[in-house]
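Peer 1: Have a look at this fold, sequence not included:
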């Protein structure tokens, strides 16, 4: 049947190519406005529906009328590309050659109708941040045809939107998820100028900008170490680069962790680099290039775990290295149980003075790390293990940044065995800081 269809040349961005991968059970795209996620999902489904017969349910939490759905978006895609093999009515969209059907229904008020639907191949949930936990529990087992897929698109609203918790944080098997923002279209030269004007206006309100354009949730946990506004202010601030160059290095330990370099000059972050799956000597080679072989640059390395090997090798090569153990004793042990806690709060204290580049990944890492009081009344950062249990990836960007801005007058004495025993008793021991 596909050979009978008119041929159309389509521009489809690589960031959304997984929409054609039928091996995924769940496909999730979340992020800010102007990322092209809804249009690319709609286009992918239209194209897939031209190749074979599919039954596609387009749904959201509440759909009172067809105008509340993605019906118009799909119709516009069909008209813009001249897909004459599709017929569009006010209720359904159908391909006349393959027999593909698009159906439209809201979840909350149509539970029984959706439960009775048979043979759904793909369910696309738009505005999925509004989906309740109850609706998710109904939807997933309802779409049960062999090889069927669930596709979710949304802009986060709260820290713990049910769809975000279930499909991004917990990430069940056979799930693909990706955050996409306006820069996806911008890099491709497809970001509309009308949207750019709106975006630039929204920059005046950093919190609004972060939510609308960077896909950050509206609220933030009360016990976050660094506020979103403070981080965004730093990313919108311009300071001169007067001062010495210093480099922070967070070395990857395993899996998908990244080795990250951050270079600052004075109070301005001026360069960054990120790598995966590098051997110790390769990390050192990359670092030499990163500092332009300047042996007068202070390089501060997370010396725990595999970072110790990088420290040793760079010292052998004649570089000025400061090894830092995040689990070391704080210089103010009455305030912080370990050095990593002190370093995070130190970064928070200088946030009003530093200049950072706009980076949504770094923004997320800086503003999502939590703290609590220990039993001695000290401020303790949550362990990396607990941070990752909440669905976050390793905060390698943030750790490299705090190393770059770390001041050498903070003590780095090693924690004694007695100190470790005390921390373990209080539930704070985690050598993977």
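Peer 2: Noted; the coordinates are in hand. Here the structure is a predicted model, which is why all the values come from computation and not from measurement.
Peer 1: CA only for contacts and neighbour counts going forward, please
Peer 2: Noted.
Peer 1: ranges for the helices of the stretch 51-200 of the chain?
Peer 2: In the stretch 51-200 of the chain, the helices defined using DSSP state H, counting those that start in this stretch lie at 71-81, 111-115, 133-142, 162-164, 183-187, 193-202.
Peer 1: and among those helices, the most buried is which?
Peer 2: helix 162-164 (a mean of 22; mean count of other C-alpha atoms under 10 Å).
Peer 1: Which other helices and strands does that helix contact?
Peer 2: Applying 3 or more C-alpha pairs under 8 Å, 6 or more residues apart in numbering; DSSP states H and E, one finds that helix 162-164 contacts helix 133-142.
Peer 1: And the helix it packs on, how far out from the chain middle?
Peer 2: Relative to the mean C-alpha coordinate of its chain, helix 133-142 is positioned 25 Å out (C-alpha atoms, centre = their mean, to the nearest Å).
Peer 1: coming back round to it: take the helices of the stretch 51-200 of the chain and lay them out in TSV including distance to residue 308.
Peer 2: Output for the helices of the stretch 51-200 of the chain, formatted as TSV (distance: least, C-alpha to C-alpha, whole Å):
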stretch	distance to residue 308
helix 71-81	54
helix 111-115	57
helix 133-142	45
helix 162-164	36
helix 183-187	36
helix 193-202	44
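Peer 1: what about versus this one:
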């Protein structure tokens, strides 16, 4: 087989694979992958072909401040490249002589205008940024009207269900589209590059499957990225993988991955205290969460996603702690958690469980103890915890960072480190992908006094794009704020017993 024949076979296989999207009627069709996979060009050509038959299509993305942010330019380029007749590109829309029409929308600010939208199809570009609110509104609004159904029945014609196409690279595993649609498809996408159910088709394509890639001029850029980018950045850009990291993140994705089942990889069993930590929901769309660890091994981390009151979520976490007979329950007592003390004390009264309130915004624990840095920081002048950390939240997140880094070194470099200084996440944790996304998206911020400071939840929410509240990550972090039961309570009980026996004499 000649190189030319091989290239043609690759082209045919590539086109046939994408052709499945055209051949099978589905409500939702998703093309996912990295740069230079021609996802958008493929869908642009499909949209133009449908519009040339008189159909109306909406091209949208979550954030569109101007027409320059849309796919309008790409569609015009394809009309020119393919010399397509009958199209009339205008400044903000494209018409066709047979009545077809293309218009554009930004979803974040105009989602209400798309309720009950009358169109034959919807294409969402950069779908990874689409919010849960937008997805819910669109999937409910893009439908066949009662009038259209009646007309089709009277004419004896088949009803055409409006299609929704999404082109995207993966963002974070915690993104709305990842949780709602991609999560169920990931196993098949890894094995076959294809997933299908009654509702949707998902196809994954990347630059290495694009038969026209070598002629695109991007190979030198890819090779440079391979040398200069982190593995996570490269795999996101070119292979369409999740990018569960942000600038200045304190925990790297490679570290987290090494921590999955680290106790099995390194051959140690869970020993020590059993602890449940609970992060209450702060209202709105915020989730409550809990983390359950035995020693340094996290057996479960989960979020209570259903909307509920703070006290209801606390009961959920307490019931979990009681069922697992843990010895300590830790909760975030800043903000709404400040009012949970009475509920917690009442719930665990008479049980062999100690409750500890965590105040992340307060001063550090053991403030006058010397901070012991990692070996790479050993040359720095020794400082106390008080001089090192901005607050208790920063102190315990940095402790978590150190555990993850030590575990990464132990697993990847076969370096012996005391297991008590490590951390392990069981692969049985159902929401481990969300936990990864949260823990690897905790940024450090600069501090005028040079202390280690972690970005607050309020600051994360104001970023563009925003970072959701890391409730599961906070629960993991808080769980290491373990405090032995206060001896003074036991002493008080002991004195009461002595007084009782004395009174009986």
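Peer 2: Looks like it came in fine. Given the structure is predicted, the values throughout are model-derived calculations rather than measurements.
Peer 1: For residue 102 of the first structure, which of the helices of the stretch 51-200 of the first structure is the nearest?
Peer 2: helix 71-81 (8.7 Å; C-alpha to C-alpha).
Peer 1: rewinding a little: right, and the helices of the stretch 51-200 of the first structure - which one's nearest residue 99 of the first structure?
Peer 2: Closest of the helices of the stretch 51-200 of the first structure to residue 99 of the first structure is helix 71-81, at 15.4 Å (criterion: C-alpha to C-alpha).
Peer 1: what's the closest one packed up against?
Peer 2: helix 37-51.
Peer 1: The helix it packs on: which residues count as buried?
Peer 2: Neighbour counts over helix 37-51 of the first structure (16 or more other C-alpha atoms under 10 Å) mark 37, 38, 39, 40, 41, 42, 43, 44, 45, 46, 49, 50 as buried.
Peer 1: closest to residue 374 of the first structure among these?
Peer 2: In terms of C-alpha to C-alpha, no member of the buried residues of helix 37-51 of the first structure lies closer to residue 374 of the first structure than residue 37, at 42.8 Å.
Peer 1: can you pull the contacts of that closest one?
Peer 2: Neighbouring residues of residue 37 of the first structure by C-alpha atoms under 8 Å, 6 or more residues apart in numbering: 16, 29, 30, 153, 180.
Peer 1: and the gap between the last one and residue 81 of the first structure?
Peer 2: Here the criterion is C-alpha to C-alpha, to the nearest Å. By it, residue 180 of the first structure lies 24 Å from residue 81 of the first structure.
Peer 1: do the fourth one as well
Peer 2: The spacing between residue 153 of the first structure and residue 81 of the first structure, counted by C-alpha to C-alpha, is 23 Å.
Peer 1: between the contacts of residue 37 of the first structure, which has the most around it?
Peer 2: Each of the contacts of residue 37 of the first structure was scored for neighbours by other C-alpha atoms under 10 Å, and residue 30 scores highest at 26 neighbours.
Peer 1: how about that residue, what does it touch?
Peer 2: Counted by C-alpha under 8 Å, 6+ apart, residue 30 of the first structure has contacts 37, 152, 153, 154, 155, 156, 177, 178, 179, 180, 215.
Peer 1: Mind doing that once more with 6 Å?
Peer 2: Residue 30 of the first structure makes contacts with 153, 154, 155, 179, as judged by C-alpha atoms under 6 Å, 6 or more residues apart in numbering.
Peer 1: From these, pick the one nearest residue 314 of the first structure.
Peer 2: residue 179 (35.7 Å).
Peer 1: Counterpart of the closest one over in the second structure?
Peer 2: For residue 179 of the first structure, the aligned residue in the second structure is residue 178 (criterion: TM-score structural alignment).
Peer 1: Quick one, which of the helices of the stretch 51-200 of the first structure gets closest to residue 253 of the first structure.
Peer 2: Shortest distance between residue 253 of the first structure and the helices of the stretch 51-200 of the first structure, using C-alpha to C-alpha, is found for helix 162-164: 26.6 Å.
Peer 1: Contacts for the closest one, please.
Peer 2: Here helix 162-164 of the first structure makes contact (C-alpha under 6 Å, 6+ apart) with residue 133.
Peer 1: can you check stretch 304-311 of the second structure too?
Peer 2: Outside stretch 304-311 of the second structure, the residues that touch it by C-alpha under 6 Å, 6+ apart are 287, 288, 289.
Peer 1: Can you list the buried residues in it?
Peer 2: 304, 308, 310, 311.
Peer 1: For residue 131 of the second structure, the count of nearby residues, please.
Peer 2: If you count neighbours by other C-alpha under 10 Å, residue 131 of the second structure ends up with 15.
Peer 1: What is the burial count for the nearest residue to it once chain neighbours are set aside?
Peer 2: Of all residues not flanking residue 131 of the second structure in the chain, residue 176 sits nearest, at 5.9 Å (C-alpha to C-alpha, 6 or more residues apart in numbering). Other residues within reach of residue 176 of the second structure by the criterion other C-alpha under 10 Å amount to 20.
Peer 1: Surely residue 176 of the second structure touches residue 132?
Peer 2: Yes. Under the criterion of C-alpha atoms under 6 Å, residue 176 of the second structure makes contact with residue 132 at 5.1 Å.
Peer 1: Going along the chain, name the strands of the stretch 1-150 of the second structure.
Peer 2: 28-32, 56-61, 87-89, 94-96, 101-106, 121-124 (DSSP state E, counting those that start in this stretch).
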